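Novice: Only the shape, not the letters, is given here:
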C-alpha cells in the first residue's frame, strides 16, 4: 500500500494515499479500535455532517470570509456525500474519546480532500484548502457535532414513525378483520370476560399509534441547535451573522425547520433532548415487546397451548423436534426491546457524567440512539410484513370456548346480582354446563333473556339489560 505523509500538531503520520481522510482520522483509528463499528454504520449521521458542513460553507461565502471557489468545492463534496458516496471514508469508531472531535475531523478531512480534487489539487495538499481553516471555519466540534447528531436523530425518528404508523394500520386492519371473533379476555392470566379478538388487535394498533405520536413530539426537540456557539456558547471564532446564515442554509438543505437554541451556553452541554427521545424509544420498544409477548402467548400450542391465533410459519423451529415452528418474528422484536432498554440506561449514564460546559459522551449516545431507531424501524417492518399481516384466527375454537366459559357469568351480574352470578360461575366450572342453562334451570332468568345478555357480551359490546334501549 502506498502512503502519503501528513502532519498535525503531534507531528507527521502516514496516511494511505488512496484515503480521503487525513492525519487526525489516522490517529483516531489507532486510538479507538474499540467496537469495530465505524461511524459509516449510521448513514443518517454521515449525511447530517455533510449538511452542516455545506450550510456552514454557504454562510461563510455569504459573509465573504471564504472564497467562492472554495465554497463551491466544499459544497460539491458535501453533495456527493449526501448522494451516498464516500461513506466508507467515515471510518472512525463509534466509541471514541474527545466529544466527537474524531468524527468531526474525519468529516473535515474527507470533505477537504474531495474539494481539493475538484480544485485540481492532490489529496493532502492543504495549502490550497484546509480541513480546519476552511471546512471547519467558524465552527467547533462542540456545535457542529451535536447539531449533526440532532439532524440525524430527527431524520431517523421520522422514518421510524412512518414504520410504526404502518404497523399500527396493519394491527387496526386485523382488528376489523377479527371484529366478529369472540373470545374470553384474561386478567392476571385468568379467564375474565368476553371480548372480541378484533378489540384486542385494535388495542394493539392504538398503542403503537400513541407511541408514534410521542416520538414525533420528541423530534421537535431535536430541531433546536447550538450551531454558532462554537466551543462553549460564546461564539468565539465565528463571524457576526454566521449563526443566522448557517441555520437558514441548514433548514433549506435538510428540509427541517431547525432553529437556534435560546441559550447557547446551556445548549452546548445539555443533552436533555437526547434523554427525552431515548425515553420515548424505550416506551415504544417496551410496549411493542408486550404486544409481541401477547402474540406468542395467544399463538402458543398449537395443540396444548392457548392456540387462539396462528402466526405465519417462517422457518423450521427445531433441530431435534420435527414439525415444530416457533414465533421467531415476535421473539426477535422482544430482543430489540431489551437492547433499546439497555441503550436508554447508557444514555442516562452518559448524560449524568457530562461536566461543566460540555458533555464528552455524546458519541456513545449517538451510537445507541441511532442503533435503537434503526433496529426498532426494522423490527416494526418485520413484525408487520412477516407476522401481523398473516395472522389467522382460530374462530370456531374460540367461540366454542367462550360459550362454555364461566367468564360469561359476569355479563349477568346486572340482571341477577353478583352473588348469584358467582354461584352460577362456580357451578359451571364444576359441572361443565353452559352458564345460560344453569341460570335458566335456577329460574334466575328465562333462557331467551339470558342468551340475549350473554350474546351481547360475547359480541364485545358489554352488558345490556333485557328490554333496555340501545
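Specialist: Sure thing, it's come through. Since we're looking at a predicted model, the values are computed, not measured.
Novice: C-alpha only now, for contacts and for neighbours.
Specialist: OK.
Novice: residue closest to the middle of this structure?
Specialist: residue 373 (3.1 Å; Cα atoms, centre = their mean).
Novice: pretty sure that residue is touching residue 281, no?
Specialist: Yes - contact status for residue 373 versus residue 281: in contact at 7.4 Å, counting by Cα atoms under 8 Å.
Novice: name the element the residue nearest to the centre of the chain belongs to?
Specialist: helix 362-386 (DSSP states H and E).
Novice: buried set for that helix?
Specialist: By neighbour count on 16 or more other Cα atoms under 10 Å, the buried set for helix 362-386 is 362-384, 386.
Novice: and what of stretch 409-424?
Specialist: Applying 16+ other Cα under 10 Å to stretch 409-424 flags 409, 410, 411, 412, 413, 415, 416, 420, 421, 422, 424 as buried.
Novice: Equivalent analysis for stretch 51-65, please.
Specialist: For stretch 51-65, a neighbour-count test (16+ other Cα under 10 Å) marks 51, 52, 53, 54, 55, 56, 57, 58, 59, 60, 61, 62 as buried.
Novice: Next up, a structure to set beside the first:
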C-alpha cells in the first residue's frame, strides 16, 4: 500500500510530507538531509523543548503577542505530549543535524502547530490558525531555545545521576563497616606495601565518589542560568522586555528546577562553558569509577592464581570454551561505559571551543552527548550497585594469608625488635615461606601475646609501636 502525502511549501519550494505526520515541510527537509546515525533526541530533551514552547505560549499570550485562543491551543498541544505521552514518534530529526539545531526546533514548532490545528478542527498542514514560525516560535530563536533545552535536560538527568550516586556511596560505606576488621596488605607500584584493612579500601571508594558528587553539583549550579529571551544573538530582539524574566520563572514552575534568567544573554548564547564544565565533572566521575572498577577486578582476580581477596557476585557464565569460568562482567561493563563518557567529554570540549562570534553552532552534538552520557552512566551505576557492589564478599582467609606474609610487616617489626633482628626474620620468612608473625615468635623476638598486639589493626592507624 503506497503512502499518502500532502504538499507543503517553504521558502525553498514545495515538498511532499507524509499525510499522517504532525511535522511539516522543514522537518521533512531535515529528515531527507540528515540521514546520519538513526539516533533521535532523548525523550528528556524533547520534553524540555516542549516545556519551553508551552511556557512561551503562555507568556506571549499574557504579554499580548498571541491571541488567547492561539496561546491556549499551543499549550494544549504541548500537554498532549508532556502529560499524556502522545506523539513522541513525531520528533524525527537525527541528532547529527544542521548547526545550532534549527531542524529540531522547527520539528517541534511544526508538530505543535499541527496539533493545535487539529484541536481547533483544522487539517494538518493548515497553518492559518497557528503558524510554526509566527506563533509557536514567537519571541524565540533556535539560538536561545536549543541551549535552554540542553540546560534543562542536563539538570533533569543530573538529578537521577545524583540519586544513584548517593546509593553507591552508601553501599561502599556499608562495605567499609562490614570489612573493617579484615586485615590485608596495601600495594603500591603493584608490590606489597604496608598493612591495610579491607574496610579502609572501601571507605576510600566512598570518599572518592563523594568528592566527585560535590564537583558535579557545583558544576550543575551554572546550568540554572538560561539565555531564553536572548533570541538570535542574545540581544533580545523581537521579544518583550519582560519576556526573559517571565520565561525563567514559568520554566522553573513547569520543571521544578531553580531556573533563573542569565546575567548576560549575549555571553550565554555564544558560550557553552557551563556545559563544558559539567562535562568535565562527568568525565572526572567516570575516571574515579574506572579506578574503582579496575581495583575490584584486580582484587577479585583468581579464583586460584589471582589476588582473590574479594568475590564479586556471579551474574553469567564467563566463557564459551572454558567450563566454570566466571568473569567480573559487571565491572567490565562499567569500565566500557566510563571510557564512553570520557570520549563524549572530548566531543563536548572540541564543540565548545568551536563557537564563532555570537553563536556556537555545535550545540546539537553537545546536548546529545551530555544528556546521553549522563543517562548511560546513571544506568551503569544502577546495574553495578544492584548486581555487583551490594553483593561483594570478602575472602577473609586469603586476606589474612597476605597480611601474614607481606614484607610490609618488616617495617612494623623494625620499630619493635630493631632493624637487624627484623631483617633476620624477613630473610627466614622468604627462605622458608613462613608468616612473619609466626617466625618472630619462633625466633624468640616476641611472645605470642606481643605478636598478637603488634600485628593487629594498630598497623593500619597512625601511631608508633614501642621498642622492646
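Specialist: In hand now; what should we look at? Just so we're clear, the structure is a prediction, and the values are computed from it rather than from any experiment.
Novice: re the thing from before, average gap between the following helix or strand past the helix holding residue 373 of structure 1 and structure 2?
Specialist: Proceeding C-terminally, helix 362-386 of structure 1 gives way to strand 392-393 as the next helix or strand, assigned by DSSP H and E. Following the fit onto structure 2, the mean deviation recorded for strand 392-393 of structure 1 is 1.1 Å by mean Cα distance after the TM-score superposition for structure 1.
Novice: what sits up against strand 392-393 of structure 1?
Specialist: Strand 392-393 of structure 1 is contacted by residues 178, 181, 308, 309, 310, 311 when judged by Cα atoms under 8 Å, 6 or more residues apart in numbering.
Novice: The fifth one - how many residues pack around it?
Specialist: As a burial measure, the neighbour count of residue 310 of structure 1 was computed by other Cα atoms under 10 Å and equals 20.
Novice: Okay, and the residue nearest to residue 381 of structure 1 when sequence neighbours are not counted sits in which element?
Specialist: Once flanking residues are discounted, residue 381 of structure 1 sits nearest to residue 163: 6.2 Å by Cα to Cα, 6 or more residues apart in numbering. In the assignment (DSSP H and E), residue 163 of structure 1 maps to helix 141-177.
Novice: Next, the mean deviation of that helix compared to structure 2.
Specialist: Counting by mean Cα distance after the TM-score superposition for structure 1, helix 141-177 of structure 1 comes out at 0.9 Å.
Novice: Which helix or strand lies directly C-terminal to that helix?
Specialist: In N-to-C order, the element after helix 141-177 of structure 1 by DSSP H and E is strand 182-187.
Novice: And that next one, how far out from the chain middle?
Specialist: Taking the mean of its C-alpha atoms, strand 182-187 of structure 1 sits 31 Å from the chain's own mean (Cα atoms, centre = their mean, to the nearest Å).
Novice: what helices or strands is it leaning on?
Specialist: strand 190-196, helix 395-404 (3 or more Cα pairs under 8 Å, 6 or more residues apart in numbering; DSSP states H and E).
Novice: Ok, which of those comes nearest residue 210 of structure 1?
Specialist: Nearest of these to residue 210 of structure 1, taken as Cα to Cα: strand 190-196 at 21.5 Å.
Novice: Aligned to residue 391 of structure 1, what sits in structure 2?
Specialist: Residue 391 of structure 1 maps onto residue 392 of structure 2 when the alignment is built from TM-score structural alignment.
Novice: Settle this for me: its match is touching residue 314, isn't it.
Specialist: No - between residue 392 of structure 2 and residue 314 there is no contact under Cα under 8 Å: 10.0 Å.
Novice: Leaving out the residues flanking it, which one is nearest to residue 279 of structure 2?
Specialist: Closest residue to residue 279 of structure 2 apart from its sequence neighbours, by Cα to Cα, 6+ apart: residue 345 at 5.4 Å.
Novice: Could you count how many residues lie near the one you found?
Specialist: 25.
Novice: show me what contacts it?
Specialist: Contacts of residue 345 of structure 2 (Cα under 8 Å, 6+ apart): 276, 279, 280, 282, 283, 369, 370.
Novice: again, 7 Å this time
Specialist: 279, 280, 283 (Cα atoms under 7 Å, 6 or more residues apart in numbering).
Novice: Let me know the secondary structure of the residue nearest to the last one when sequence neighbours are not counted.
Specialist: Which is residue 283 of structure 2. Among residues not flanking residue 283 of structure 2 along the chain, residue 342 sits closest, at 5.0 Å (Cα to Cα, 6+ apart). Secondary structure, DSSP: H, G, I helix; E, B strand; the rest coil: residue 342 of structure 2 is helix.
Novice: From residue 152 of structure 2, how far out is residue 342 of structure 2?
Specialist: Taking Cα to Cα, to the nearest Å as the measure, residue 342 of structure 2 falls 22 Å from residue 152 of structure 2.
Novice: With residue 208 of structure 2 instead?
Specialist: Residue 208 of structure 2 is 27 Å from residue 152 of structure 2, by Cα to Cα.
Novice: now do residue 241 of structure 2
Specialist: Taking Cα to Cα, one finds residue 241 of structure 2 at 23 Å from residue 152 of structure 2.
Novice: Could you do residue 429 of structure 2 as well?
Specialist: Residue 429 of structure 2 is 62 Å from residue 152 of structure 2, by Cα to Cα.
Novice: Looking at the two now, which is surrounded by more residues?
Specialist: residue 152 (28 against 20).
Novice: was I right about the more buried one contacting residue 49?
Specialist: No - judged on Cα atoms under 7 Å, residue 152 of structure 2 makes no contact with residue 49 at a distance of 8.7 Å.
Novice: Just the element for the aligned partner of residue 49 of structure 1 in structure 2, please.
Specialist: Per TM-score structural alignment, the equivalent position to residue 49 of structure 1 in structure 2 is residue 49. Assigned by DSSP H and E, residue 49 of structure 2 falls within helix 43-62.
Novice: I appreciate the help and will end here.
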